[in-house]
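Can you look at this prediction? I've put the sequence above it.
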Amino acid sequence: MKITFSPPQDDAVWGCTYQHVTSSAADKNIKLCFVEVKDLHAFATALVEVVLDNSWITNLDDRYRRAYSKTVSQTAAKLVNTFNKTASGGNVESDFGETMVSMGSSRALEMLFTHLRIPLAELWKPQISQNGGFDFHTTCLEKFINFGEAKYSSSANPYTDAISQAQDFLNDDKHLRDAPDLENLVDKQSMSYLDKDDFGVIAAFSVNAQKPELILANAFLAAQEMMKVKKIKNFYLVGVR
């Protein structure tokens, strides 16, 4: 399998570059991209601004606004503390690393595939720290909701962990368990597709290998295997370095 990278697209605000990645294997429903964080301080600063932006809550009706406000304030404080520590110290710890992969991936999908980013799941789920389901979500131009799972390692390339975790979550219907909250965050057409079991999956993972093309090729093959047993409209693979 031949893996080809497009020229990098710069994002000075987030301190990143993004690249489309294409595979010689003919499977148009598996899409790949690669993110490289060039400026960790800029990236962490951008995350603070995203987390503190509560404009999405103001668009909700009073009942849901009251329900989400406490969770958002508690979680945002925790995340901002983590982001600021990274911005000042320049070190990627595990808590920041997984959020870096999640939000870097959703930003890349926004920039490269015109996805809409949905507020980070940790902001609207009821506990500050949990492994209760998918880490992040987007909607694509086709209006499908895409359920994202992120895995970070300081030394490995955990694409198998991200893909297998996503499959486990689907087996446990955790994408459907997100539906009552997503109903407030996406449009009606996206929810109607989900009701018909039409949705996408994102597997996002850190890349530490010298040759990321090898990691993305292996991730592509693993995604193909998962799509043989799961009804998934699109499978997005995002490597983050």
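Yes, it's here.

contacts, neighbours, all on C-alpha from now
Will do.

which one is the residue nearest the centre of the chain nearest to, not counting chain neighbours?
For the chain, residue 102 is the residue whose C-alpha lies nearest the centre (Cα atoms, centre = their mean; 3.9 Å). Excluding the flanking residues, the one nearest residue 102 by Cα to Cα, 6 or more residues apart in numbering is residue 150, at 5.4 Å.

Just confirm the residue nearest to the centre of the chain is within a strand.
No - per DSSP: H, G, I helix; E, B strand; the rest coil, residue 102 lies outside any strand segment and is helix.

so what's it up against?
The contact partners of residue 102, by Cα atoms under 8 Å, 6 or more residues apart in numbering, come to 135, 136, 148, 149, 150, 204.

Return the distance of the second one relative to residue 106.
Using Cα to Cα, to the nearest Å, one gets 8 Å for the distance from residue 136 to residue 106.

Between these two, which has more neighbouring residues?
residue 106 (27 against 23; other Cα atoms under 10 Å).

Test my guess that the more buried one contacts residue 138.
Yes - using Cα atoms under 8 Å, residue 106 makes contact with residue 138 at a distance of 6.9 Å.

Put this next to the previous one:
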Amino acid sequence: MNIIDFRKICFDKHNRAYFLRVQPDDLKDTLSQIFYVLSNLSWISNFDEDYIRESFQERAKATLADIYAKITTSSTDEVSSDAGEYVVSELAREAIVDKLGYLDIPLAELYNKKKSGNPGFDFHSQSLDEVIIFGEAKYLDDRNAYGSGLKQVVRFISDKKDIKDLADLRDFCSQNALSSVSKGMKGFAVAFSAKSTPSDTLVSNIIKNKDFISLLQHQEIIIVAVNI
């Protein structure tokens, strides 16, 4: 994975609105690497209680079987629609951790109760000043998916899915970060599949999007374009 663009956007209105663009390596290698990363359950060993480790282990095991089935339907030059969202989610999550130095939290499907079809945000992180980032990923095979991603984040906020995610995040995030969310201090990431549109054009269109504009009230907005 290569991060080929990283910049602040909308900096006249917001000091922490970022755009990142990710270029995956060879698709077959990318799919293998993603499954390898997701299969690395070493994060479970960070928990002291045996019953917590066992609970996360069983949840993750069922999810990994489902992810493996979806990833293996992809060919060497085309990602399946089922696997596409995992690719976007994981590469965006890794880019945020690598470029911004934010907290490395596994994809939500690995630790929540459902084995697939996560009912909340797809991924999370925590900034250096203890703001939780709630991330949503969208994959479309025929167009840039930022519009769908932005719209869903706004809808999720309205449905209070960020608040609902806190019970699962208490094992990963700091107490300060968790308590700040209910006070309105939170950030959001929108990751989307991108086509060949130049980054300048993407950014120009995104900052005019009404859903993006509505997100400017929050502490941080991270937009991640993934070239697949």
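Alright, I've got the coordinates. Predicted, not measured: the structure shown is a model, and the values here were computed from it.

Okay, residue 114 of the first structure and residue 167 of the first structure: tell me how far apart.
Going from residue 114 of the first structure to residue 167 of the first structure by Cα to Cα gives 25 Å.

which of the two has more neighbours?
Using other Cα under 10 Å, the more surrounded residue of residue 114 of the first structure and residue 167 is residue 167, with 20 against 14.

Check the burial of residue 80 of the second structure by counting its neighbours.
Close neighbours of residue 80 of the second structure, defined as other Cα under 10 Å, add up to 16.

how about it, what's its match in the first structure?
Correspondence of residue 80 of the second structure to the first structure, assessed by TM-score structural alignment: residue 93.

what separates that match from residue 118 of the first structure, distance-wise?
Using Cα to Cα, residue 93 of the first structure is found at 24 Å from residue 118 of the first structure.

same question, residue 105 of the first structure
Residue 105 of the first structure sits 12 Å away from residue 118 of the first structure, going by Cα to Cα.

out of those two, which sits in the busier spot?
Using other Cα under 10 Å, the more surrounded residue of residue 105 of the first structure and residue 118 is residue 105, with 30 against 17.

what's the distance between the aligned partner of the more buried one in the second structure and residue 227 of the second structure?
Matched to the second structure by TM-score structural alignment, residue 105 of the first structure sits across from residue 92. Between residue 92 of the second structure and residue 227 of the second structure the computed distance is 11 Å (Cα to Cα).

In the second structure, which residue sits furthest out from the middle?
Computed with Cα atoms, centre = their mean, the most peripheral residue in the second structure is residue 50, at 28.3 Å.

how much does the lengthiest helix in the second structure stray from the first structure?
Assignment by DSSP state H gives helix 50-71 as the longest helix of the second structure. When the first structure is superposed, helix 50-71 of the second structure averages 2.0 Å from its matched positions, counting by mean Cα distance after the TM-score superposition for the first structure.

Off-centre distance for that helix?
How far helix 50-71 of the second structure lies from its chain's middle: 18 Å, per Cα atoms, centre = their mean, to the nearest Å.

Ok, stretch 81-93 of the second structure next?
Offset of stretch 81-93 of the second structure from its chain centre (Cα atoms, centre = their mean): 8 Å.

That stretch vs the first structure, average offset?
Following superposition, stretch 81-93 of the second structure is found to deviate from the first structure by 0.9 Å on average (mean Cα distance after the TM-score superposition for the first structure).

That stretch: which residues count as buried?
Residues of stretch 81-93 of the second structure classed as buried: 83, 84, 85, 86, 87, 88, 89, 90, 91, 92, 93 (neighbour count, 16 or more other Cα atoms under 10 Å).

Test my guess that the last one contacts residue 123.
It stands for residue 93 of the second structure. Yes - assessed by Cα under 8 Å, residue 93 of the second structure is found in contact with residue 123 at 6.8 Å.

what touches both of these two?
Residues touching both residue 93 of the second structure and residue 123 (Cα under 8 Å, 6+ apart) are residue 107.

Trace residue 158 of the second structure over to the first structure, please.
Under the alignment (TM-score structural alignment), residue 158 of the second structure maps onto residue 171 of the first structure.
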